[in-house]
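1. sequence and predicted structure, then a few things I'm wondering about:
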Amino acid sequence: MSPQKIVPSPCSFSSASTCRPWLRLSHFLHLALIGSAFFLGACAGPGLTSYRKGDYPKALREFQKDPSPKGDFAVGVMQFKGEGTDRAPEEAALSFQRAAERGHAGAQYNLGVLYLRGEGVQRDREESARWFREAAERGDVKAQVNLGLQYAMGDGVEKDLGEAVHWFTKAAKRGYPKAQICLGKLYAYGAGVARDRNMAAYWFRRAAEQGSLQGQLFLGVMYAEGEGVEKDREAAASWFRKAQEQGSLQAKWYLDHLE
């Protein structure tokens, strides 16, 4: 039996027509999670001390005493997660709104998420994009990726792949793997930017080296097909194995079908 070639699939670049859903916003909703990491690094004082000890009611009381945007942001996170109080998305949205209007990027991102999901507020894609933009302009990488996705799909904003490239590039240069994957795809398909398989491989590699399963798969395919890199079966197999170790069934399929 002659060796089987890798055939076009959602992870192949040989036919853009097979990949039209590649930037569907719903595929990336896992990006749109309430951000609390900044909360843990920005709210110094007795509230944070109590929070780290697991004394959520006391932490909430302390954060409520903080008149700064950071206080409102922390309160919003706890209200949304139901820590120290009953879970209350509507109250969380009001807390985030107060902080967002005073320029808190994390609150702006979270408010964008709530409008995107219609949780605690009426679903409004345009309002979501507005708050993602506010946060993105303040350097929030998750907001930059979500705003880029909205521009790529014309979701809440007029479709503009050039703007999508702009926001993905900002986040990708700061080392954010999701942005690197999105940007690599744009270069691979020549969407919003001149088609450049070398640049696609570059960004996929940046993501793959950080442990991104998608990056490992895409880079493996490029090595298998000789797209943007010199064709190299061993390199392809190496990246597919890394993805398979993370539980990817697609990676196993590619390994089984390498020439």
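-> Good, I have the coordinates.
2. CA only for contacts and neighbour counts going forward, please
-> Noted.
3. tell me where the protein has helices.
-> Along the chain, the segments classed as helices by DSSP state H run 37-42, 46-52, 56-65, 69-81, 89-101, 105-117, 125-137, 141-153, 161-173, 177-189, 197-208, 213-225, 233-245, 249-257.
4. for Ala99, which residues are in contact?
-> 68-70, 72-73, 107-108 (Cα atoms under 8 Å, 6 or more residues apart in numbering).
5. repeat that with 6 Å
-> 69, 72-73, 107 (Cα atoms under 6 Å, 6 or more residues apart in numbering).
6. let's have the residues you listed in CSV, adding neighbour count and distance to Leu94.
-> Formatted as CSV, the contacts of Ala99 follow (neighbours: other Cα atoms under 10 Å; distance: Cα to Cα, whole Å):
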residue, neighbour count, distance to Leu94
Pro69, 23, 12
Asp72, 25, 9
Phe73, 34, 10
Ala107, 35, 10
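7. out of these, which comes closest to Leu60?
-> Ranked by distance to Leu60 (Cα to Cα), the contacts of Ala99 are led by Asp72 at 10.2 Å.
8. list the contacts for Tyr51?
-> Ala59.
9. just Gly47 next, same as before
-> Here Gly47 is in contact with 59, 62-63 (criterion: Cα under 6 Å, 6+ apart).
10. how does it look with 10 Å?
-> Residues near Gly47 by Cα atoms under 10 Å, 6 or more residues apart in numbering: 53, 55-66, 71, 74-75.
11. which among these end up buried?
-> 56, 58-60, 62-64, 66, 71, 74-75 (16 or more other Cα atoms under 10 Å).
12. for stretch 223-237, measure first residue to last.
-> Using Cα to Cα, to the nearest Å, one end of stretch 223-237 lies 9 Å from the other.
13. quick one: buried residues of that stretch?
-> So for stretch 223-237, counting by 16+ other Cα under 10 Å, buried means 223-225, 227-229, 233, 235-237.
14. mind putting these in TSV, distance to Phe38 included?
-> Shown next, in TSV, are these (distance: Cα to Cα, whole Å):
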residue	distance to Phe38
Tyr223	38
Ala224	40
Glu225	41
Glu227	39
Gly228	37
Val229	38
Arg233	42
Ala235	37
Ala236	37
Ala237	38
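15. check those and tell me the two furthest apart.
-> Across the buried residues of stretch 223-237, the longest distance by Cα to Cα is 16.5 Å; it joins Gly228 and Ala237.
16. distance check, Lys142 against Tyr51.
-> 24 Å.
17. correction: Thr85
-> For Thr85, the distance to Tyr51 - Cα to Cα - is 13 Å.
18. likewise for Glu158?
-> 42 Å.
19. dropping in the other structure now:
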Amino acid sequence: MYEKSVADVKFINGEYTAAAEMYLEGAREGDAVASFNYGYCLWQGLGIPRNPTEAKSFFAYARDLEGGEAAYNLAMLYLHGDGVTRDYKKALEYMKISAEQGAVEAQLYLGMAYTSGCMFEPDVIGISLIPYHTPIYRDRYMLLEGECEFSEEDEALRYEAVKQDARLAFEWFREASRHDSTYVEELVAKGKYLYAMCYVDGLGTDFDRDKSVRLMLAAGRFGSPEALAYIAENGITENMLEGRQERTLKGR
């Protein structure tokens, strides 16, 4: 009988073959998380030969997981043509599913994709669930096959797949900012910073100096390096916010 905790311990200890066998057993029993984890082993070639095409089937079985991890990885397969035919529109569809299921990685991706009007290359190239939700960053892992192999024609397809939409960008940055500190803190901090910048730049919403200051300070308290740099460069302090509140009260 499949035991997730035992399989996860084996994976963490580097016993990838044994872990993969246990995840496959769980997948055969109908466990969606086990299916996801076996798909992840197939995708990365951990304990078993790398097979992104087969990984797709196991991710697809787990696509309804609440955290959006499986849908995000499916989006990455189609974005990079890794084991499937590259399809930016299908990548966008899976990215939307992932974002709606709550993955901050997908929410940030959509915010930036709708800002730029392009299916760009993300810093997070996948998500693991061993032992819990963990983003896989580009600079910490090998590039996926075919990830950087695209022509000028292919680049045009990236722009055709998604249209610029400032309001949708604003809405997804707002969603990304709403996660708490227990959920991929560095990415939530980035979401809070980008949400604040929407009010700085008037992206998808009205310019609002007071709200941008309040949100930027919140992003800084959350540890966003971009927010902290912006605060320092613009001389923003908590007193500025307090002073605005006092002037507002006096004006009533």
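-> Good, I have the coordinates. In this text the structure is predicted, and so the values were computed from the model without any measurement.
20. now what about the TM-score between them?
-> Here the TM-score for the pair of chains, by TM-score structural alignment, normalised by the length of the second structure, is 0.65; 186 aligned residues with a Cα RMSD of 2.5 Å.
21. so what's the alignment partner in the second structure of Ala135 of the first structure closest to, chain neighbours aside?
-> Ala135 of the first structure maps onto Ser98 in the second structure, with residues paired by TM-score structural alignment. The spatially closest residue to Ser98 of the second structure, leaving aside those adjacent along the chain, is Gly68, at 4.1 Å (Cα to Cα, 6 or more residues apart in numbering).
22. what does the one you found align to in the first structure?
-> Gly68 of the second structure maps onto Ala105 in the first structure, by TM-score structural alignment.
23. show me what contacts Arg221 of the second structure?
-> 189, 215, 227-228.
24. of these - the most surrounded one?
-> Neighbour tally across the contacts of Arg221 of the second structure (other Cα atoms under 10 Å): the maximum, 27 neighbours, falls on Ala189.
25. follow-up on the earlier one: okay, now the match of Ala135 of the first structure: neighbour count?
-> Using other Cα under 10 Å, Ser98 of the second structure has 28 neighbouring residues.
26. if I look at it, how far off is Leu168 of the second structure?
-> 15 Å.
27. how about Leu217 of the second structure?
-> 24 Å.
28. okay, the two: which has more neighbours?
-> Comparing Leu217 of the second structure with Leu168 by neighbour count (other Cα under 10 Å), the higher total belongs to Leu217, at 24 against 18.
29. got a list of what the aligned residue in the first structure for the more buried one touches?
-> Using TM-score structural alignment as the criterion, Leu217 of the second structure maps onto Arg205 of the first structure. Residues near Arg205 of the first structure by Cα under 10 Å, 6+ apart: 177, 180-181, 184, 199, 211-212, 215-216, 218-220, 239.
30. of those residues, which is the most crowded?
-> In these, the most neighbours by other Cα under 10 Å go to Gly220, 33 neighbours.
31. what residue of the second structure matches up with that residue?
-> Applying TM-score structural alignment, one finds that Gly220 of the first structure aligns to Ala232 in the second structure.
32. list the contacts of that match.
-> Here Ala232 of the second structure is in contact with Glu226 (Cα under 10 Å, 6+ apart).
33. how much space is there between it and Tyr195 of the second structure?
-> On the measure of Cα to Cα, Ala232 of the second structure and Tyr195 of the second structure end up 18 Å apart.
34. sorry, back to before: just flag the most distant two among the contacts of Arg221 of the second structure.
-> Using Cα to Cα, these span at most 11.7 Å, a distance reached by Leu215 and Leu228.
35. who touches both of these two?
-> 193, 221.
36. please enumerate the shared neighbours of Thr85 and Tyr51 of the first structure.
-> 57, 60, 78.
37. and for the last one, the neighbour number?
-> Met78 of the first structure sits with 25 neighbouring residues when counted by other Cα under 10 Å.
38. so who does Ser116 of the second structure touch?
-> When contacts are counted by Cα under 10 Å, 6+ apart, Ser116 of the second structure touches 110, 159, 162-166, 169.
39. apply 7 Å and report the result again.
-> Gln164 (Cα atoms under 7 Å, 6 or more residues apart in numbering).
40. that one maps to what in the first structure?
-> Aligned partner of Ser116 of the second structure by TM-score structural alignment: Met153.
41. look up how far Lys173 of the first structure lies from that match.
-> Relative to Lys173 of the first structure, and taking Cα to Cα, Met153 of the first structure is found at 22 Å.
42. likewise for Glu62 of the first structure?
-> Separation of Glu62 of the first structure from Lys173 of the first structure (Cα to Cα): 37 Å.
43. and for Glu230 of the first structure?
-> The value you get for Glu230 of the first structure to Lys173 of the first structure, if Cα to Cα is used, is 24 Å.
44. repeat that for Gly184 of the first structure.
-> Using Cα to Cα, Gly184 of the first structure is found at 12 Å from Lys173 of the first structure.
45. same thing with Asp86 of the first structure?
-> 39 Å.
46. can you check Ala201 of the first structure too?
-> Distance, Ala201 of the first structure to Lys173 of the first structure, using Cα to Cα: 15 Å.
47. when the two are compared, which one has more neighbours?
-> Ala201 (26 against 14).
48. looks like the more buried one contacts Gly226 (just checking).
-> No: with contact defined as Cα atoms under 7 Å, Ala201 of the first structure does not reach Gly226; the gap is 10.4 Å.
49. now do the contacts for the residue in the second structure that Pro69 of the first structure lines up against.
-> Correspondence of Pro69 of the first structure to the second structure, assessed by TM-score structural alignment: Ala32. By Cα under 7 Å, 6+ apart, the contact list for Ala32 of the second structure reads 61-62.
50. Ala32 of the second structure and Arg209 of the second structure, how far apart?
-> When Ala32 of the second structure is compared with Arg209 of the second structure (using Cα to Cα), they lie 46 Å apart.
51. now Glu186 of the second structure
-> In terms of Cα to Cα, Glu186 of the second structure sits 25 Å off from Arg209 of the second structure.
52. repeat that for Leu24 of the second structure.
-> 53 Å.
53. cool, and Lys4 of the second structure?
-> The value you get for Lys4 of the second structure to Arg209 of the second structure, if Cα to Cα is used, is 49 Å.
54. more crowded one of the two?
-> Lys4 (19 against 14).
55. after alignment, which residue of the first structure pairs with that one?
-> Aligned partner of Lys4 of the second structure by TM-score structural alignment: Ala44.
56. got the contact list for its match?
-> Ala44 of the first structure touches nothing, counting by Cα under 7 Å, 6+ apart.
57. so how far is Gly120 of the first structure from it?
-> For Ala44 of the first structure relative to Gly120 of the first structure (Cα to Cα), the value is 27 Å.
58. which one in the first structure is aligned with Arg167 of the second structure?
-> Using TM-score structural alignment, Arg167 of the second structure pairs with Gly162 in the first structure.
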